[in-house]
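Undergrad: here are the coordinates; sequence isn't available:
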């Protein structure tokens, strides 16, 4: 195996663990809620703590990478990830489990931007679509199969083993990072790690924390609506303060100036329109299918297999067409197909179930797989060396935030419709609204150049 594919293997294993923890751990939440006597709103923080940990540490990952080197950082992060998984499984109190999950997110967040950056640096521009396809295949496999895997673990063991099951793979990844990564892989330009900008770190970290907290509460805890407004307002204020502050600094942690790059900006918009919106749609569909249409959990989970099948097909061919057609037309096609699949959900009722659900999930998978894969490749295609590392941090922070935003925004929209529409209609109109929101990304896509990547 060549060196660059060894690096890709290490990163993909770590990325798989990340996706697994986002999706499989949700299967454990009902059992944890019952055992610890938690409300639904309290239980969601077990998942959100992991995403917050990932998001808040990513701005520091490059500094740690320069300080320790890629080999030590990736080895240590996966070893600590195994420890955090052990602590999560042994937690007997809610607060301890939330802190263990936060720690688990922090250890995973240390590795992802650095791992992706060193892998992309080893692949020339014309071949980055290959590694992007691998990344998106992993991003499909995890949500498609992890609910079933989590269910098996819960049926034959206990919720603790969902966390314990991460330990072997984390330790294997840690060993491979130590054995395969060369010491000079991380930074070819800097021999001395610069101290992080602690003022900027404080501003961006608290901004992200408050905004994610507000979005979560908007969708789940309407009795605290004014507190959510306060969190959101302060979060926006801190974000604006960080933006103004960062423009005066030469060594920023999250370089928002990179958003002037048209490809990165369009790719971020697509990620909100596709993976972000689908995450929210999938969340609502679980309740719609089971509470309104009487589906079982197994039947609901099987629909994700259709989505994964459709996405897998397009991901296998998108790399071929990326260098021939270019990202603009592929993103147009992917977003339109994805939005049309969501729009089909409007007509799904007791009389038209599988007749519409099957093409809807296939179209969402085909369009979503195409758009997400092309966006992943397109986002960092113009960056090299230090800017590639910084763009990796910005891109991965965005990737984590889209999951929270998708669920929070669509849940909030559904709750507003529910106030004056019958329950089934509220769901259906929310689906139509989501499909239209996805089309807003076409405004950013149409600004992309038509020519292909060379």
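TA: Ah, there it is. Keep in mind that this is a model prediction, so the values were computed, not measured.
Undergrad: okay, CA-based contacts and neighbour counts for the rest of this
TA: OK.
Undergrad: Surely residue 101 touches residue 84?
TA: Yes. Contact criterion C-alpha atoms under 8 Å: residue 101 and residue 84 qualify, at 7.1 Å.
Undergrad: who's more crowded, the two?
TA: Per other C-alpha atoms under 10 Å, whichever of residue 101 and residue 84 has more neighbours is residue 101, with 30 against 27.
Undergrad: What separation do you get for residue 325 and residue 216?
TA: Counting by C-alpha to C-alpha, to the nearest Å, the gap from residue 325 to residue 216 is 39 Å.
Undergrad: repeat for residue 434
TA: Distance, residue 434 to residue 216, using C-alpha to C-alpha: 18 Å.
Undergrad: Start from the N-terminal end of the stretch 151-300 of the chain and give the strands.
TA: Counting by DSSP state E, counting those that start in this stretch, the stretch 151-300 of the chain has no strands to list.
Undergrad: helices or strands up against the helix ranked longest in the chain?
TA: Longest helix of the chain, by residue count under DSSP state H: helix 385-418. Here helix 385-418 touches helix 40-68, helix 94-122, helix 198-220, helix 262-271, helix 277-287, helix 423-439, going by 3 or more C-alpha pairs under 8 Å, 6 or more residues apart in numbering; DSSP states H and E.
Undergrad: Could you pull out the buried residues of the fifth one?
TA: Within helix 277-287, the residues that qualify as buried by neighbour count (16 or more other C-alpha atoms under 10 Å) are 277, 278, 279, 280, 281, 282, 284, 285, 286, 287.
Undergrad: take the one below as the second:
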């Protein structure tokens, strides 16, 4: 095995390690979502109680992401990455051994603490190793796996639940995670920052608290009502902690969350634009299966197949056109023009009806994936281009924190519009009456993407010329 590994460049070696980590975390979440109804039946609880298996993990991930950059700088990126992957793998097995819902929720929270560290630390390792001119190649490979996971997850999860049991959606992580730990230990080089500073306890508490509380508020707001005292209280607490965190972190020399990176023009603009694009993209992913299953009456497998056309479109672009289109047009054009196309296609779902052909929906999803594939390549390749190598880990924490909040915001927007429209309708309401809330929900998550078209125009391609140089000059 060492001889085979030795034939690969260090860049390829760490890319394989990171891809394994991305795959195991992405596919884990989608498999769990498929298994929630089965878990509810086995534990004898209501479906909304079983959702804590997913929500608990999400909150743990959101809480730990802000600290990931400091952990990598302080204790070494290799040590933290390997430890996080081993932790995630061990707790996956423990999750599969759970005998009650309470146990499973607690174990999932523990698992999420490892999962939340993996992606930001792994992305920092990758982008530190890849020179600027080869980052488009790295982004294409990672993006391919990141979109294949959500497409394969529901299918694999359904097969495991139907033919074995829900426990196996966690046990399957053992061989993948073990291989990743072994490979990472063998190939990764240790990188750390001797000037990382001591633990910023106040920053850790405020950043983890604000992000997790806000993500939780966005998750429960649509169901419990935005005007409910609980949701208002949580929202106020989350915003208060966020403001306190901003004040504390901007007054420290080595803060937990490096908000000073937003002084960098390119990093700031890409993050602002990406947050809106991610929110709309993932908000639509939430609404489409509900429309297909609850309104149209299709099975979960059919719904999954239609939803999978979008990641297929992203996969096609990332592998066939992504790198060269990035080199030729640059992030400014890709994020604004392709972002406009993705937003308009998302908005066009407002016209879907009760008899819209599945082939039409599949084609729309594929076209949306093609447009967003160009967008994601531009974001992933250029976001750290103007950040120093020393600050890459902390920049990854900042970027992944805003992306996690954007995911939750998009899902909350779609769910709020849908829930608000359906509220007050009787169970006997006709499908024709139920259709408009779905259409308005599709429109809402599409419209939220459109402002990014204008903010992306502030990107200066000259700032990231080095990320385009290799292909522009004819290199391979």
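TA: Okay, I see it. As the structure is a prediction and not an experimental result, all values here were calculated from the model.
Undergrad: still on that earlier bit, closest to residue 11 of structure 1 out of the buried residues of helix 277-287 of structure 1?
TA: residue 279 (23.3 Å; C-alpha to C-alpha).
Undergrad: how close does the aligned residue in structure 2 for that closest one sit to residue 25 of structure 2?
TA: Under the alignment (TM-score structural alignment), residue 279 of structure 1 maps onto residue 282 of structure 2. Going from residue 282 of structure 2 to residue 25 of structure 2 by C-alpha to C-alpha gives 17 Å.
Undergrad: what's the burial count for the counterpart of residue 100 of structure 1 in structure 2?
TA: In structure 2, residue 100 of structure 1 lines up with residue 107, judged by TM-score structural alignment. Neighbours of residue 107 of structure 2 under the rule other C-alpha under 10 Å: 22.
Undergrad: Now do the contacts for residue 107 of structure 2.
TA: Residues near residue 107 of structure 2 by C-alpha atoms under 8 Å, 6 or more residues apart in numbering: 91, 94, 95, 98.
Undergrad: That one and residue 68 of structure 2, how far apart?
TA: 20 Å.
Undergrad: And residue 298 of structure 2, by the same measure?
TA: Per C-alpha to C-alpha, residue 298 of structure 2 is found 41 Å from residue 68 of structure 2.
Undergrad: who's more crowded, those two?
TA: Under the criterion of other C-alpha under 10 Å, the comparison of residue 298 of structure 2 against residue 68 puts residue 68 first, with 29 against 15.
Undergrad: Test my guess that that one contacts residue 119.
TA: No. If you go by C-alpha under 8 Å, residue 68 of structure 2 and residue 119 don't touch, sitting 9.0 Å apart.
Undergrad: still on that earlier bit, of all the helices and strands packed on helix 385-418 of structure 1, which lies closest to residue 336 of structure 1?
TA: Between those, helix 423-439 lies closest to residue 336 of structure 1; by C-alpha to C-alpha that is 6.9 Å.
Undergrad: So what touches the closest one?
TA: Contact with helix 423-439 of structure 1 is made by 270, 272-274, 277, 281, 284, 288, 292, 335-336, 338-340, 342-343, 345-347, 410, 413-415, 417-418, as judged by C-alpha under 8 Å, 6+ apart.
Undergrad: Could you tell me which of these count as buried?
TA: 270, 272-274, 277, 281, 284, 288, 335-336, 338-340, 342-343, 345-346, 410, 413-415, 417-418.
Undergrad: The helix of greatest length in structure 2: which residues count as buried?
TA: Assignment by DSSP H gives helix 10-43 as the longest helix of structure 2. By neighbour count on 16+ other C-alpha under 10 Å, the buried set for helix 10-43 of structure 2 is 10-40.
Undergrad: what's the answer for stretch 215-226 of structure 2, then?
TA: 215, 216, 217, 218, 219, 220, 221, 222, 226.
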